[in-house]
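Undergrad: I would like to see how this sequence folds:
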Amino acid sequence: MSTLFNWNETFLTGLPAIDHQHQRLVELINDLGELVMSSDAIDTDAFAFARDALLDYVGSHFSGEEALMEKACLDRRHLEQHRAAHHAFTQEALVLGESGQGITADRARELVDFLVNWLAYHILGVDQSMARQMRAIESGQTPQTAYDEDLGHTQARTEPLLAALSGLFQLVSERNRALRALNQELDERVRQRTAELERANQQLHVLSIRDDLTALPNRRFAISALDELWREARHNSTPLSVLMLDADRFKQVNDTFGHATGDAILRALATRLQDAVRTSDIVCRLGGDEFLVICPRSPRDGATQVAEKILASRAPFHAEDGTECWNGAISIGVAEVQDNMMRPEDLLRAADDALYIAKRQGGAQASDG
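TA: Here you go, the predicted structure:
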């Protein structure tokens, strides 16, 4: 009988270990497909054995692939999207493959259809993206740049994916002419599934760079943006400064008034910072009561003026009953890129050291690093 999933060079990622594992996955899926397509009566024991062998290998492959991505230092956005795709596949395959007292022919074919469709999409889409980003990082790009530039390959991935799915539908049609009417329905299902995955990836991207409490960009975004602006500053010989901010005596607020009040203060502080900075400045929450303001193309003097404006906007925070919960004091460390700094982390460290000095001197002030 015809092979359900035909492996060819279109599916090669250029990563020998991954390509070898993908070929093994295809072999296991074809073994499962042969059981399903060879007869209307499904041998449930043989099917369960083939299915479990596939799922065991999938688990091992996914773990190895994720370890490889971590080792290659891929952008966290891709890592999270890739892991989410792996998790979704595993969960759906388990649900589809639950046999109970036996598995019907329709359920078995549904599982095989899902496996083939998903693997074709995943190899041609997410795994090819992973391989491209790894090669880009090896050539000297930062993980963020490699991720962002690879987004432009989306259209290029669409055509081979549709071709792979079209081949699948033709093979199914050869087995039973009665299934021809189902091809359009399956085609639409795949397109909808692909669109859902793309929307889910977009949502994951938004969630991965936004702080849930304040809706400000989070630490992940801050580090990524700073890395890009650092490269721009070095390449164009333009200034770059940052402010590291910390709410004074904030722990006492949580201890005295509770975390709900503390959260309300952090939201108010986030608004205060956004109102005080310039339109070109980027306000991020790093975590807890610590914030970062990135000042692109701004020397220390400009950043210091921003810090002074933030300090001047100080206002106490009151509870609903009028009780003052926090006096609004914050400490700020100011730092600008210097010639002896080798990495963005050096700039953050200088700002953090300056923040420590401001704290040690009593807080409610800015200090230069």
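
Undergrad: drop to CA atoms for contacts and neighbour counts, all remaining ones
TA: Fine.

Undergrad: most centrally placed residue in this structure?
TA: Among the residues of the chain, the one closest to the centroid is Arg77, at 2.3 Å (CA atoms, centre = their mean).

Undergrad: residue boundaries of the helices in this protein?
TA: Along the chain, the segments classed as helices by DSSP state H run 16-37, 44-71, 76-97, 105-122, 128-138, 143-150, 154-175, 180-209, 219-236, 250-257, 259-276, 300-312, 344-360.

Undergrad: between those, which gets nearest to Ile330?
TA: The minimum distance between Ile330 and the helices of the chain falls on helix 300-312, with 7.2 Å, by CA to CA.

Undergrad: Now do the buried residues in that closest one.
TA: Of the residues in helix 300-312, those buried under the neighbour-count criterion (16 or more other CA atoms under 10 Å) are 300, 303-304, 306-307, 310-311.

Undergrad: Nearest to Arg343 among the residues you listed?
TA: Of all these, the one sitting nearest Arg343 is Arg300; the distance, using CA to CA, is 17.7 Å.

Undergrad: Please name the residues that touch Leu216.
TA: 210, 270, 283-285 (CA atoms under 8 Å, 6 or more residues apart in numbering).

Undergrad: dump the residue contacts of Leu54.
TA: For Leu54, the set of contacting residues under the criterion of CA under 8 Å, 6+ apart consists of 25, 28-29.

Undergrad: With Ser129 instead?
TA: With CA under 8 Å, 6+ apart as the criterion, the residues that contact Ser129 are Asp150.

Undergrad: for Ser331, same thing?
TA: The neighbourhood of Ser331, defined by CA under 8 Å, 6+ apart, consists of 245-248, 355, 358-359, 363-366.

Undergrad: Ok, Leu245 next?
TA: Taking CA under 8 Å, 6+ apart, we find Leu245 in contact with 290-293, 330-333, 355.

Undergrad: If we use 6 Å, what do you get?
TA: Counting by CA atoms under 6 Å, 6 or more residues apart in numbering, Leu245 touches 290-291, 331-332.

Undergrad: Where neighbours are concerned, which of the contacts of Leu216 has the most?
TA: Of all these, Cys284 has the most neighbours under the rule other CA atoms under 10 Å, reaching 28 neighbours.

Undergrad: give me the number of residues near Asp263?
TA: 16.

Undergrad: What distance do you get for it to Thr214?
TA: Taken as CA to CA, to the nearest Å, the spacing of Asp263 relative to Thr214 amounts to 9 Å.

Undergrad: One more, so I can put them side by side:
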Amino acid sequence: MSETQKILIVDDDPIMIRLLEKHLVSAGYSLLKASNGADALQLVTDKGPSLVITDWEMPQMNGIELCRAVRSAEGVGLTYLIILTSHSDKKRVVEAFEAGADDYVAKPFDRGELLARVKAGMRVVEAEADLARRNLEIHKINAELAILNDKLEQIATTDELTGLANRRQAMDRLTEYWETSQRYQQPIACIMIDLDHFKQVNDTYGHDAGDVVLRQMGQLLTRYTRLGDLACRLGGEEFLVLCPHSTVEAGRIVAERLRQNVESVPITIGGKQLKITISLGVAQRTADICSKDDLLKSADRALYQAKHEGRNRVCVSNPDGCRHLVDSMVSGVVRAVATTQTD
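TA: Here you go, the predicted model:
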């Protein structure tokens, strides 16, 4: 007989215990027995019977008190409670149900009615147990789906090679930071980063070596960016650090720390140590920068200036400085064309 068919009978009358035992055992049920409510409560806690048939009037703890104790006990699963009583007036029946009883059988009881009510109680117990199993399965499935969704979200937002946020995540977070900056009039800065001469690494040592460099770059960015900043890989050798609540000066300090640490950590490839450097451009939201795209463009112009000035340096976005840079480049092109025409 399964655990769901175990019944506890509680009565201080040995004759009633034997009578109940006779009927229930003949119907195929497994029994536990107690002569008072206190012992019955201990058996409910220890053995977990699915159904309890208890007399109303008993010493130490009567049937009503037992019902209340079972319903308030911690760690007790579903227990179907049937009270045997000679009290048939409605007030006493209501009292039994309010104490936690699920059903009652009037004394003297009829064997057929008793077994029918027990069988009905067992159907309730089994239905509840089946529902509990289904809920547990659903909970397990939901937990597995949550873990899977977290993994999918990580895959969708993380650069596989470096472990940094990818371009998609970078743009989503930049949108959030930008909106917060506008709403609360807080500063926001960003740092555009480019690995210097990365193409030469790939051409000389192969793309596997290039991947090693990119992975180390990801580790250094993770280690030396501040808590609250977001380091991202935009693609290839291009990286971005978003610095919410930061001025351009705070961004410059972060950028310079990154530059120094990247330069000071050589990478060993094929038995050779490579010195890797980076160029960085820093920009902050200003009155002239009206969108997040303008902010990125401003940082990109500062990065271009850092490359133009010889790489391995930090340049801060300056509209006038960028204008001078463009003017100097145009002048250089004009001189080159003039020289060519003269030749």
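
Undergrad: still on that earlier bit, if you look at the contacts of Leu216 of the first structure, which of them are in strands?
TA: Judged by DSSP state E, strands contain the following of the contacts of Leu216 of the first structure: 283-285.

Undergrad: Looking at those residues, which is nearest Thr90 of the first structure?
TA: Nearest to Thr90 of the first structure among these: Arg285, at 34.2 Å, using CA to CA.

Undergrad: As CSV, the helices of the first structure with distance to Gly322 of the first structure would be great.
TA: As requested, the helices of the first structure are arranged in CSV below (distance: least, CA to CA, whole Å):
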stretch, distance to Gly322 of the first structure
helix 16-37, 62
helix 44-71, 50
helix 76-97, 43
helix 105-122, 57
helix 128-138, 54
helix 143-150, 46
helix 154-175, 54
helix 180-209, 35
helix 219-236, 33
helix 250-257, 13
helix 259-276, 13
helix 300-312, 22
helix 344-360, 28
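
Undergrad: For Glu320 of the first structure, which of those is the nearest?
TA: Closest to Glu320 of the first structure of the helices of the first structure is helix 259-276 (CA to CA; 10.1 Å).

Undergrad: And that closest one against the second structure, how far off on average?
TA: For helix 259-276 of the first structure, the mean distance from the matching residues in the second structure following superposition reads 1.6 Å, by mean CA distance after the TM-score superposition for the first structure.

Undergrad: what does that helix correspond to over in the second structure?
TA: When the second structure is aligned by TM-score structural alignment, the counterpart of helix 259-276 of the first structure is residues 207-224.

Undergrad: hmm, who's touching that stretch?
TA: Taking contacts as CA under 6 Å, 6+ apart, the residues outside stretch 207-224 of the second structure that touch it are 162, 202.

Undergrad: how does it look with 8 Å?
TA: 161-164, 198, 201-202, 231, 233, 237, 254, 257-258, 261-262, 267, 269.

Undergrad: Then stretch 187-195 of the first structure?
TA: Counting contacts by CA under 8 Å, 6+ apart, the residues outside stretch 187-195 of the first structure that touch it are 117, 165.

Undergrad: Mean distance between it and the second structure after superposition?
TA: Mean for stretch 187-195 of the first structure is 4.9 Å (mean CA distance after the TM-score superposition for the first structure).

Undergrad: What residues sit buried inside that stretch?
TA: By neighbour count, with 16+ other CA under 10 Å as the criterion, the buried positions of stretch 187-195 of the first structure are Val190.

Undergrad: Go through the helices of the first structure and name the closest to Gln338 of the first structure.
TA: By CA to CA (comparing all of the helices of the first structure), the closest turns out to be helix 344-360, at 8.1 Å.

Undergrad: For that closest one, grab the matching residue range in the second structure.
TA: The counterpart of helix 344-360 of the first structure in the second structure, using TM-score structural alignment, spans residues 292-308.

Undergrad: How about that stretch, which residues are buried there?
TA: Buried-residue list, stretch 292-308 of the second structure, by 16+ other CA under 10 Å: 292, 295-307.

Undergrad: can you list these in JSON lines and add distance to Trp178 of the second structure?
TA: Converted to JSON lines, these look like this (distance: CA to CA, whole Å):
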{"residue": "Lys292", "distance to Trp178 of the second structure": "6"}
{"residue": "Leu295", "distance to Trp178 of the second structure": "10"}
{"residue": "Leu296", "distance to Trp178 of the second structure": "11"}
{"residue": "Lys297", "distance to Trp178 of the second structure": "14"}
{"residue": "Ser298", "distance to Trp178 of the second structure": "15"}
{"residue": "Ala299", "distance to Trp178 of the second structure": "15"}
{"residue": "Asp300", "distance to Trp178 of the second structure": "17"}
{"residue": "Arg301", "distance to Trp178 of the second structure": "19"}
{"residue": "Ala302", "distance to Trp178 of the second structure": "19"}
{"residue": "Leu303", "distance to Trp178 of the second structure": "21"}
{"residue": "Tyr304", "distance to Trp178 of the second structure": "23"}
{"residue": "Gln305", "distance to Trp178 of the second structure": "24"}
{"residue": "Ala306", "distance to Trp178 of the second structure": "25"}
{"residue": "Lys307", "distance to Trp178 of the second structure": "27"}
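
Undergrad: Which residues are in contact with Phe47 of the first structure?
TA: With contacts taken as CA under 8 Å, 6+ apart, Phe47 of the first structure has the following neighbours: 32, 35-36.

Undergrad: looking at these, which has the most residues close by?
TA: Counting by other CA under 10 Å, Leu32 has the largest number of neighbours within the contacts of Phe47 of the first structure, with 25 neighbours.

Undergrad: Just give the nearest non-adjacent residue to that residue, would you?
TA: The shortest distance from Leu32 of the first structure to any residue that is not its chain neighbour, by CA to CA, 6 or more residues apart in numbering, is 5.8 Å, and that residue is Ala50.

Undergrad: surely that neighbour meets Asn30?
TA: No. With contact taken as CA atoms under 8 Å, Ala50 of the first structure and Asn30 are classed as non-touching, separated by 9.9 Å.

Undergrad: Tell me how far the counterpart of Tyr184 of the second structure in the first structure lies from Ala351 of the first structure.
TA: Across the two structures, Tyr184 of the second structure finds its equivalent in Asn236 of the first structure, going by TM-score structural alignment. Asn236 of the first structure sits 22 Å away from Ala351 of the first structure, taking CA to CA as the criterion.

Undergrad: before we move on, what about Ala105 of the first structure?
TA: Counting by CA to CA, the separation of Ala105 of the first structure from Ala351 of the first structure is 65 Å.

Undergrad: what's the answer for Ser60 of the first structure, then?
TA: When distances are taken as CA to CA, Ser60 of the first structure and Ala351 of the first structure turn out to be 43 Å apart.
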